[in-house]
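Enquirer: Sequence plus the predicted model coming up.
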Amino acid sequence: MVSTPLNDGMAKESRTTVLNPTEIVDVAEDLLSNRCGGSQELHDVEQLTGSGAATVLRARVAPSPFLQQRSVVLKYIPETGDKLDDAALLREVAAYQFTNSLSEEVRPGPVLLAHDIAKRIIVLTDSGDGDTFDDLLRHRGTEERREILRNLGSSLGRMHAATAGKEQAFETLLARLLRNHPEIAELHEQRDESLGFAVTAGVEILEAGGISVPREVRTLADESNTRLTVGRARAFTPFDLSPDNIIVSDKTHFLDYEWAAFRDVAFDIACVIAGFPQFVSTRPITDDEAVIFIESWVEEVSDIWPNARNEDMLHSRITIALIGWAMSSLSLMRYGSLSGVVAQTARAVDAQKAEEYPSLLRPASEAPFTQDELLVRRDFYETFEALQRFAAAGRAPEHPVVAAFAAEVAARVAEPGLK
């Protein structure tokens, strides 16, 4: 698939040439000089772990009266050839512009200092050398993990409470960028719609794989689609939370806003409870940890949304979001990308035969599996097993049905040692 060029008046060759670290630094120096004044110089450059195909660099800033930061982070996101992926950069820039306007106490991540859409580079303040949430969850004991999750709930809650009611400001920033890049506007709309397609396709993948999806689960999956775009408890959400993109230093920072938007906040909560779908953890979130996490979040948002203290109502909302995450994860693993989901949805997923899904859903008795298959199946297991445990603790009439369904899917993909 050929990507759509991003046009903001810069030289066209910058859209097709992959930049090396030296070139990234050169562009960043020019951006900072134009943005802040003076002649900015970067040195002591080191490469950090990136997100996907991104190149992420940390650089020291030469002493300057024009720029107060001692170090900055440079993120370069080359074109992937996937139109929907490449359109994500505008969303990330708009998200950082929006969070820049928040007070430091509630700002969820670093500050955007400069950007170049054509050259696909953003320059951010440095979040420091804190541990990633992934490292903390993997290597800390029970009590420390509980405190870590309590702090995460509080951080998410403060961000949600501080941004509730500010959706128009975010949409204005995003619309301004899209006006400057009209060639991406349609792609951007398709990208947002693809999340709903992914949920729907996940339901049909299960049916095609021989797993019956109860009417109650289908209804809640449809409700999940609705809550992606409408609802009363909406705030700024990173949405696609991943523990390796959450930095804990002097405060908790959320990185990567490629999917950030105003949505039902339950999706952020469900993402954590599900054990971060599409991220295989060695130690999934326990029921006790989930309770601590949710309680700390509620303490931060209950003044904004008093209904958050209604345990049954909140439990149902989170269950709906968990179903959305579980179904969309199936789709993304099956089709490889949201572009693949959109293309396949147009060809009627439910018309396909069950044998087209052997790697995803064949029983454990049909082993052996490749290492990649085992990782995918473990991720499915963790997500659906978390859905089963959470739904089983609910008191709504449909929750036992959801729990039994999730248990069936988890049993299908579980390795013998995980049952």
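Expert: Happy to help now that I have it.
Enquirer: Every contact and neighbour count from this point should use C-alpha atoms.
Expert: Fine.
Enquirer: quick one, what contacts the residue nearest the centre of the chain?
Expert: Residue closest to the average C-alpha location in the chain (C-alpha atoms, centre = their mean): Asp240, at 0.9 Å. Contact partners of Asp240, counting by C-alpha atoms under 8 Å, 6 or more residues apart in numbering, are Trp259, Ala260, Asp268, Cys271.
Enquirer: Sticking with it, tell me its helix or strand.
Expert: Here Asp240 sits in a region with no helix or strand, counting by DSSP states H and E.
Enquirer: Setting the sequence-adjacent residues aside, check what's closest to Ala410.
Expert: Tyr381 (4.8 Å; C-alpha to C-alpha, 6 or more residues apart in numbering).
Enquirer: so how far is Arg218 from the one you found?
Expert: Using C-alpha to C-alpha, to the nearest Å, Tyr381 is found at 20 Å from Arg218.
Enquirer: circling back to that earlier point, give me the residues contacting the one helix or strand the residue nearest to Ala410 maps to.
Expert: Using DSSP H and E, Tyr381 sits in helix 371-392. For helix 371-392, the external contacting residues (C-alpha under 8 Å, 6+ apart) are 273-280, 284, 287, 319, 322-323, 326, 329-330, 333, 359-360, 399-400, 402-407, 409-411, 413-415.
Enquirer: sorry, back to before: higher neighbour count, Tyr381 and Arg218?
Expert: Between Tyr381 and Arg218, Tyr381 has the larger neighbour count (other C-alpha atoms under 10 Å), namely 25 against 17.
Enquirer: and the comparison structure, right after this:
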Amino acid sequence: MTVVAHDRIDSVLETAQDVLTRRAGSRVRIDDPEDLGGSGRSTVLRVRVADNPVSLDRTVVVKAFDEHSSADQVLREIASYRYATALPTASRPGPQLLASDLDSRILVLTDLGDGRRMIDLLGSTDVDEVGRGVSAWGQALGRMHAATFGGEDDFDTLLRVSGRRGDGRRDAPICSSGIDAQAAEAVRRTADVADEIGVSVSDEFRAVLDAGLALFGDGRFRAFSTSDVGPENILINDDGVQFMDYEWGAFRDATLDVAYALATFPSALSEPASHRAAELETALADAWRAEVSPLWPALADDRTLRDLLTTARTLWVWLGTYWMLESDTSGDDWALHTADPRVVTARWADLARSSADPVVSDVARDVGRALQRLWFE
């Protein structure tokens, strides 16, 4: 957990009180801050609502960005929470936005409680429990995607509105959801990365990476994503699976989310559960498909779904490797980012195992062996 200086906490509390007071139209007082940790660029506190003139919960969560956070990041989080909060209660993927202020870079959210983190559940030695959690994860992704399909224009409008400052000026246009720009750079540097680890990457494999990259801007199955849907950003409470951290929320092809989950969760599995990784991956994908297939009947075809997930997963595994080799700390906050070479090599082994595309599986085995030599021999 991040340790936050007392003066920073006092400043965040004072600003959050002002934001809530303006939102409520009467004085709100909060106290008893509990540090929930943050990304390093943000302070996240659970606070008690002491003076409650409106129907606020007894506790709320305050998230405050520092001055080094990018404007795009703050704007996207505010717009993403506004968009998600406007959804029907049963379709909200996570906490509700209570108040926000762009100039002070602060958000006030409903408190999801302590719950159980998905990353902890995956480490359970009860394989059946892990299976239920993974299936619930897939269902929650599917519900989020089904509820937001067709809402891209509304989200874009919220981005523009959220970018208006109090004095009527607008911030710079938002051009990127963050990770898509980094993925584009990783694909552009394909030849450089391949040379660095001593493997040959065919034009066919590069085409797979290009197709994965295209899922950000195109794709047949576009829906809202909180973007970092890895296990570290999931809480399980009485209401089920809850997604947290909407800093780079965006619309993109929904298969990117499923593939992101498939790429990030196997490394967190306990010893008994890791032997059933393939089965768990199938359970997650099938649970997701059951939720979205009424909207996207093409996904009922196993080959169509398998090919899309292979394409997206290949992109994620490549990006994670690029981050590792380039020592790019800008990915530190993503579940995909890791400083552990064992995780990176395992992802290539998992990709080779799961892919029915010989172009992908052959390169995955080659890269995995090359990384093994580079890091462990």
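Expert: Received, thanks. None of these values were measured; they are calculated from a predicted model.
Enquirer: picking that back up, ok, now how distant is whatever residue of the second structure lines up with the residue nearest to the centre of the first structure from Asp128 of the second structure?
Expert: Residue-level alignment of Asp240 of the first structure against the second structure, with TM-score structural alignment as criterion, gives Asp228. Noted for Asp228 of the second structure: a distance of 25 Å to Asp128 of the second structure, by C-alpha to C-alpha.
Enquirer: where exactly do the helices run in the stretch 51-200 of the first structure?
Expert: 83-86, 88-100, 133-139, 142-163, 167-180, 182-208 (DSSP state H, counting those that start in this stretch).
Enquirer: What range does the second one cover in the second structure?
Expert: Which is helix 88-100 of the first structure. So helix 88-100 of the first structure sits over residues 73-85 in the second structure, by TM-score structural alignment.
Enquirer: from the contacts of Asp240 of the first structure, which ones fall inside helices?
Expert: Those of the contacts of Asp240 of the first structure mapping onto helices are Asp268, Cys271, per DSSP state H.
Enquirer: and of the contacts of Asp240 of the first structure, the nearest to Val341 of the first structure?
Expert: Trp259 (16.1 Å; C-alpha to C-alpha).
Enquirer: Give the aligned equivalent of that closest one in the second structure.
Expert: Counting by TM-score structural alignment, the partner of Trp259 of the first structure is Trp248.
Enquirer: With Glu299 of the first structure instead?
Expert: Match for Glu299 of the first structure (TM-score structural alignment): Ala290.
Enquirer: if I pick its match, what's in contact with it?
Expert: Neighbours of Ala290 of the second structure in contact, by C-alpha under 8 Å, 6+ apart: Gln139, Gly142.
Enquirer: how close does it sit to Thr148 of the second structure?
Expert: 16 Å.
Enquirer: re the thing from before, what about the helix holding Tyr381 of the first structure, distance to the chain center?
Expert: 17 Å (C-alpha atoms, centre = their mean, to the nearest Å).
Enquirer: Repeat that for stretch 207-221 of the first structure.
Expert: 24 Å.
Enquirer: Excluding chain neighbours, give the residue nearest to Phe133 of the first structure in space.
Expert: Closest to Phe133 of the first structure by C-alpha to C-alpha, 6+ apart is Pro243, at 4.7 Å.
Enquirer: Distance-wise, check that neighbour relative to Arg91 of the first structure.
Expert: Where Arg91 of the first structure is concerned, Pro243 of the first structure sits at a distance of 21 Å (C-alpha to C-alpha).
Enquirer: again with Arg283 of the first structure
Expert: Distance from Arg283 of the first structure to Arg91 of the first structure, by C-alpha to C-alpha: 32 Å.
Enquirer: ok, and the counterpart of Gly50 of the first structure in the second structure, which helix or strand is that part of?
Expert: Mapped onto the second structure by TM-score structural alignment, Gly50 of the first structure lines up with Gly38. If you go by DSSP H and E, Gly38 of the second structure is not part of any helix or strand.
Enquirer: Please name the nearest non-neighbouring residue to Gly38 of the second structure.
Expert: That would be Val44: by C-alpha to C-alpha, 6+ apart, it lies 5.5 Å from Gly38 of the second structure.
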